[in-house]
Structure formats: C-alpha cells, structure tokens
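K.L.:
what's the 3D shape of this:
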Amino acid sequence: MLVSIFFIFIAVIIIQFLYYVVIFGKFSFAKLQPATPKRIPISVIVCAKNEEENVKKFIPLLAEQNYPQFEIVLIDDASSDNTLEIFEEFEKLYSNIKLVKVENNEAFWGNKKFALTLGIKAAKYEYLLFTDADCYPNSKEWITTMSSQFTAKKTIVLGYGAYEKIASSFLNKIIRYETLMTATQYFSWAKIGKPYMGVGRNMAYKREEFFKVRGFMDHMKIRSGDDDLFINQAANKSNTTICFSPESFTYSQPKTSFKDWFTQKRRHVSTANHYKLFDKNQLSVFYVSQLLFFILSIVLLLFQFQWIAVVSIIGFRYLFAWIAMGFAAGKLKEKDVMYWFPIIELVLTLTQLNVFITNTFSKPVHWK
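P.N.:
Below is the predicted model:
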C-alpha cells in the first residue's frame, strides 16, 4: 500500500514540476520586453457603485496621467451614496471626463456588466483601458505602459492588479501571495498561447474584441466575470499579450479580515466554474496536485516510508517551486511574501479546499 502511495507521490511531484518550472517558468524566467509607446487615443473606463471615498482619492490620479490623448469614462452604477455627485464635480473640473449614469433596470438590476456595456458604448475611442473604482495606478505612465503593448494583432493586454502592502499583517501576505500566484498563472498561460483570464483592476482591449463576442451577452446572467469570463471567451493566442512593467501596475486596498477575503474568494472560485473545459481542468489539476502533495507527504512521513528519499523529494519540490515563484515575485514586486512561502502555500491550499466545500452547499453573493 505504501509503495503505491509513494509512486503516486512521485507522480504528483512530476506534475508540480511541470507546472512550476515548465508552465509558470514561461513568465517567471521571461525577460521584460521593451515596447515603443504608441500614443494611440485611449478611453479609461471606471465603473463605480457606492465608492464615494475611493473615487475622491483615485479619480484625480487617473486624470493626472502623463498621456497626450485620453478620456476617462466614469460609470455610476445606480449608487445610493454620493458617488454620482462626486462624479458630476469631476466632470466639471476635467474636460476629458465623460459621465455615464446608470439607473436601476428591472432586467439588469445590480448587474455590473450592464453598466460596463453602457460605458463601453459611450467611450469616444476604440482602445479601452479598465480599472476599478477602488484602484489607483502605480505611476503617471500607467496608460503609456499598458497601451504600448498594443499592436496590429495584439488587441488584448493583460496587466497586474496588485494589493497594497500592510507590513504587520500576515493575512495581507496571504492575499498578496495569492494575487501573485494568480497573475503568474494567467501571465504564463497567455505566453504559452492559452490565455484564460485577466483582472478588471488592470486590463485593456480594443472595442472590436468586445463586440466580436457580443459583449457580455453569453454570461450576462452570471453577476461576476466582467473581466475573467470575458477574457476566457474573447482572448486567444493571436490577439492577447501581457504587460508586467512596474509602471503598469495598479494597486488597491486589500481585505483586512479573513471573513471578507474568504467571501471574495468564494465569488472568484464560483466564476471559474464557467471557464472553458480546458481551463477548468488545468486549474483543477494544479490545485489537486497541491493538496495531494501535502497529504501524501504527511502520510509517508508518518509511516516513515523511505523517509530519507521522501524528505529529499520534498526538499527538491520546495526548491523548484520557491525559485519559480521567487522570480515571478521579483517581477511583480512581491518578494517579501516569499520568505513565508511554505506556510502561506499550506494556508492557501487549505483555504481553497474550504472555499470549494462551502460553495458546494451555498452560492456566494456578487456585486454591491
């Protein structure tokens, strides 16, 4: 029995090696490719619902971008606070701000995708750059850097949406590591030619890509997924590229309680259930291999089966995983989380298992 478990353990390590080194290595060990600024007209689209405090702080940062020709499309999705009033003041203050007011619609009540669709249609320019109302760019060159990746063929650009660092919080390290891991995955698969998701905190595409797939119509009834479900449907090897220059990052405030973060993760995981079959399978294989690695390691060590070999294999696995994720963390300015890598990885794997079990018995709530 233990011999069979040992061989399964070896198979799991091989799968882990293929993911961390062969697949994730496409991004982790990639060189930053310089790009020439395109200076194409850009519409920056921000959708907000009850975000009065965030938009006060962050919209001026968008307006101050160092870019020759851009507009900011502010979408108020039927907010019940002062978001709309603040947007109206910004519209008066900045000549390149356009306001889109969305009223509650019985057919699309509380649906962010409906609000975004109205904003996309109202945009003046063909190239669209998206971020969330609770996000801010890392530099005044955000638009320049993201738009520089557009070419005649590459009409979808996937960026990195990071979270602020809270030095004294271990939860913050978990959240940032999970964000790092997610980005490493979707950047790597995009470089392989199998893009499957992006984050609405930082992504760009040409408007024609939106209409090619009928916008959000095929998944309008799913409240989440205005970013990843759209990319899962519209992106392919030919039209998609990535941008990971630090100037292109956006930042937002992370959750500060485990309960809120857990709720957020439940929404993300439930959305992933609607990905294409290949994408769901590759994600499932990776996370199952993560879980089996911990379970089989414990079983083999408890029964002291070939313990020297088992410990050596475990050490080898941590070495290649640490190196791969360490290089990715360096690119995405998240190096400090790697000091806690073994602990964070275990906590995250158990949390994902908890999310899966919880979502099996109840549905998460989406959008505000």
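
K.L.:
going forward, measure contacts and count neighbours with C-alpha atoms only.
P.N.:
Noted.

K.L.:
just the helices in the stretch 251-368 of the chain please.
P.N.:
Ranges of helices in the stretch 251-368 of the chain, per DSSP state H, counting those that start in this stretch, are 258-272, 277-302, 307-331, 341-361.

K.L.:
gap between Ser148 and Glu71?
P.N.:
Look at Ser148 and Glu71: by Cα to Cα, to the nearest Å, they are 17 Å apart.

K.L.:
more crowded one of the two?
P.N.:
Neighbours per residue (other Cα atoms under 10 Å) separate Ser148 from Glu71, with Glu71 holding more: 21 against 18.

K.L.:
Which residues are in contact with the more buried one?
P.N.:
Ile42, Ser43, Val44, Asn96, Ile97, Lys98, Lys124 (Cα atoms under 8 Å, 6 or more residues apart in numbering).

K.L.:
Here is the second sequence; please produce its structure so I can put it next to the first one:
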Amino acid sequence: MVSILETISLIIIGVYLVWILVMICSFLWIRWTDHQLNKGQELRVSVIVPFRNEANNLLSLIESLNQLNYNRSFLEIILVDDHSNDRPDLGELPQEYKVLSLPVDMQGKKAALNFGINNSAGEIIVTTDADCIVQPEWINCIVSQFQKHQIQLVFGGVAFTNSETIFSRLQQIEFAPVIGVGAASNNIGAPIMCNGANLAFRKSAFEKVNGYEGNFHVASGDDEYLIHKISKVYNRSIVYIKSKEAVVRTQAPPTFTEFVSQRIRWASKWNSNKSFYKSSLAILVVLSSIFPILCLTLGIIQQSPLYLTLALSKIILDGIFTHLVLKSMRNSLNIFYYLITVILYPLYCLYIGVMANVKFYTWKGRKHKLG
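P.N.:
Below is the predicted model of the structure:
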C-alpha cells in the first residue's frame, strides 16, 4: 500500500511541477513582451455594472469611474439594479450614466448584465462589479487592445484592496494564482478563466455566440462561460491586459462564512463546465495540494531526499508564481503568510470541493442550487 501511495505521489507531483513551470514561463512571457498602448481610434464603450444590495459600495465605484481618463462622448455607464433591498442614494450623476431596474420577471447577475447590454450603445462592452474600484487609465488600456481587429475579448487583473487584516492577506495570496493561471493558460492557447470584475468584449461577438444563453440557470460563471464561447468561435482572439494601470481592485470577503460562500459559488461552475483542461486542472490542483504533505512525511520517515526535494520544489515554484502575479498587480508576497496558506490550502481545497457538490449556497440574499 505504501509503495502505491509513493508512486501516485511521485506521478502527481511530477506532473504538477511540469505544469507550474509552464505557467511561470508563460506568465513571464506575457510580462516580457511589448506592453505599450496601441493608441488609435476612440471606440464607443459601455460599462455595465450589475448590482444588488450594494449601497455601501456603489459610491466608491462611481467616484473612481468619474476619474476615468476617457472621452465622455464615447463613454456610457449603465448601472443595473437587480431588485435591491436597500435604496442607494446615488445623488446627481453625470450625463453618461444610466440607472436601470431589472424587470420583475428577471433576476440574477447574468440577467442584469444581459439587460444592460441590450440597452447599451457601445461597440465595446466592459463589465465590473459594484464593490470594485477602477483606475483612471482602465478604459484606455482596454480600448488599446481592441485596436487589433482580431481581438474579441479582453480581461485583466483583479486584486484585493483591504489587505490590513491577516485574513484578507491570506486571501490575496490564495487568489493571485487564480488570476495568473487565467492569464498564463490563455497565453498558451487554452483560455479557461477570467474575472467579470475586469472584462471587456465586442458586442458583436457577444451577440454572435448568443451571450449567456444556455447558462442562465447557473448563478455564477458569466465570465468563464463567455470566454469559452468566444474562444470556440474566434481563434486566438482573447488577450490578457498586463498593464498595472488596468488592474481593478475589489474587497476580500470580510468573514470566513462569506469567503466560503463565495468560493463555493465559484466552484459550483465546475459541474457545468465541460472543458477537459479545466476539469483536469481542478483535480490536479486539489491532489497536488495534498501530496506534498505526504511527501514531506515520507521523506522524514524514510529519510529520503527525493520526497523532500519534490515537496519543497512545489512549495518554492508555487511561491515564485504567486510572487510574479502579485508583483504584476503592485502587491508583494509575504513569506510568512504564504507558508500559512501552504498549510491551510489542502484543508480548504478538500472542504470547498466537497461543499461545491453537496449543498446550496446563499448569495446576495438568494438561495441557489448547485450544479
């Protein structure tokens, strides 16, 4: 039995080490290539912001949107209220804003996004979340990518703002590789994930792939389902914005309960995602987070340098990748907090993996069924 576990551990860790090396090289390649803005024609842009019960966050987002360095004649900002229970006082908004209320027979983020897109005039659709803050050059960075006519979808980095607590710092470290894998995988021709808090696409491409049709029953995943659809129809048409000026900042869940609920919501998309690469990756990440502990244990018991080397190699390479991603978003890696995540991550992976398949989750005051 021990020998079987040893063999499995060696295979899984070996495959993972090869994969993470590919991710590191791919992400470095993104950073090394030319990143100057492709300035050209100003394009009509519609920023869509779905919101529900976000009265405490909307004013901060609007304040950052008001600082956008983009021609207001080519910009509209559409806020779509998904039946909020609170009543946000937005005051007097500039003329480029439109505030829409979702019809009573519709609900959910995808419905709100779809409603906003249907009522938009822009050829470029940009989405973000109500609890985000954007930078002044955000739209310029996005539009510069669409100067290349073959580009149909653009996504960028998302980082947490509230990093003063230990819990939020741990989340920043845990979340950064997700952004990095999305960017690096797309760079090798396997787009699997992006984040709707920093996403843009041509309206024509959205209409050609029938938008969110076929996925409305899943509460989450508006971003990932769309990137898969567009990548199937338009070859090599997706790009990750590497500019630090394009990073969007959002708030980390303040409590463990909200954190778990968010991660279960994200993981719930797995059952509906038919991507072989993503499904295999999810299994590999979960298993590879467990087996380093087994390798360390075996290495200490058997005094084997091989097991210790494999386990430490994974920890070091993961740390390098996380550091690269954080640095690209003007953050830094704290070694002490990183080592804490190394210890906690296997437990977290197992728990979320189980919960994402056996229970409901609550989001924005609504109860959603998984799968």
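
K.L.:
before we move on, back to that, quick check: which of the helices of the stretch 251-368 of structure 1 is nearest to Lys153 of structure 1?
P.N.:
helix 277-302 (23.1 Å; Cα to Cα).

K.L.:
Check structure 2 for its longest helix and report it.
P.N.:
helix 2-32 (DSSP state H).

K.L.:
Could you identify the helix or strand that succeeds that one?
P.N.:
strand 45-51 (DSSP states H and E).

K.L.:
For that next one, enumerate the helices and strands it packs against.
P.N.:
Judged by 3 or more Cα pairs under 8 Å, 6 or more residues apart in numbering; DSSP states H and E, strand 45-51 of structure 2 is in contact with strand 75-81, helix 109-118, strand 124-127.

K.L.:
Quick one: average offset of it versus structure 1, please.
P.N.:
When structure 1 is overlaid, strand 45-51 of structure 2 sits 1.1 Å from its aligned residues on average, using mean Cα distance after the TM-score superposition for structure 1.

K.L.:
do stretch 338-357 of structure 2 as well
P.N.:
With mean Cα distance after the TM-score superposition for structure 1, stretch 338-357 of structure 2 averages 1.9 Å from its match.

K.L.:
Where in structure 1 does that stretch fall?
P.N.:
Counting by TM-score structural alignment, stretch 338-357 of structure 2 falls onto residues 341-360 of structure 1.

K.L.:
check contacts around the alignment partner in structure 1 of Ile283 of structure 2.
P.N.:
Alignment note (TM-score structural alignment): Ile283 of structure 2 maps to Val285 of structure 1. For Val285 of structure 1, the contact set (Cα under 8 Å, 6+ apart) is empty.

K.L.:
cool, Glu245 of structure 2 as well?
P.N.:
Gln135, Pro136, Glu137, Trp138, Cys141.

K.L.:
about what we covered before: how far does the longest helix of structure 2 sit from its chain's centre?
P.N.:
Computed by Cα atoms, centre = their mean, to the nearest Å, the chain-centroid distance of helix 2-32 of structure 2 equals 22 Å.

K.L.:
how about that helix: buried residues?
P.N.:
9-10, 12-13, 16-17, 20-21, 23-24, 26-27, 30-31 (16 or more other Cα atoms under 10 Å).

K.L.:
Tabulate those (CSV), appending distance to Gln107 of structure 2.
P.N.:
Conversion of the buried residues of helix 2-32 of structure 2 to CSV gives the following (distance: Cα to Cα, whole Å):
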residue, distance to Gln107 of structure 2
Ser9, 46
Leu10, 48
Ile12, 42
Ile13, 43
Tyr16, 40
Leu17, 43
Ile20, 39
Leu21, 42
Met23, 37
Ile24, 40
Ser26, 39
Phe27, 37
Ile30, 38
Arg31, 39
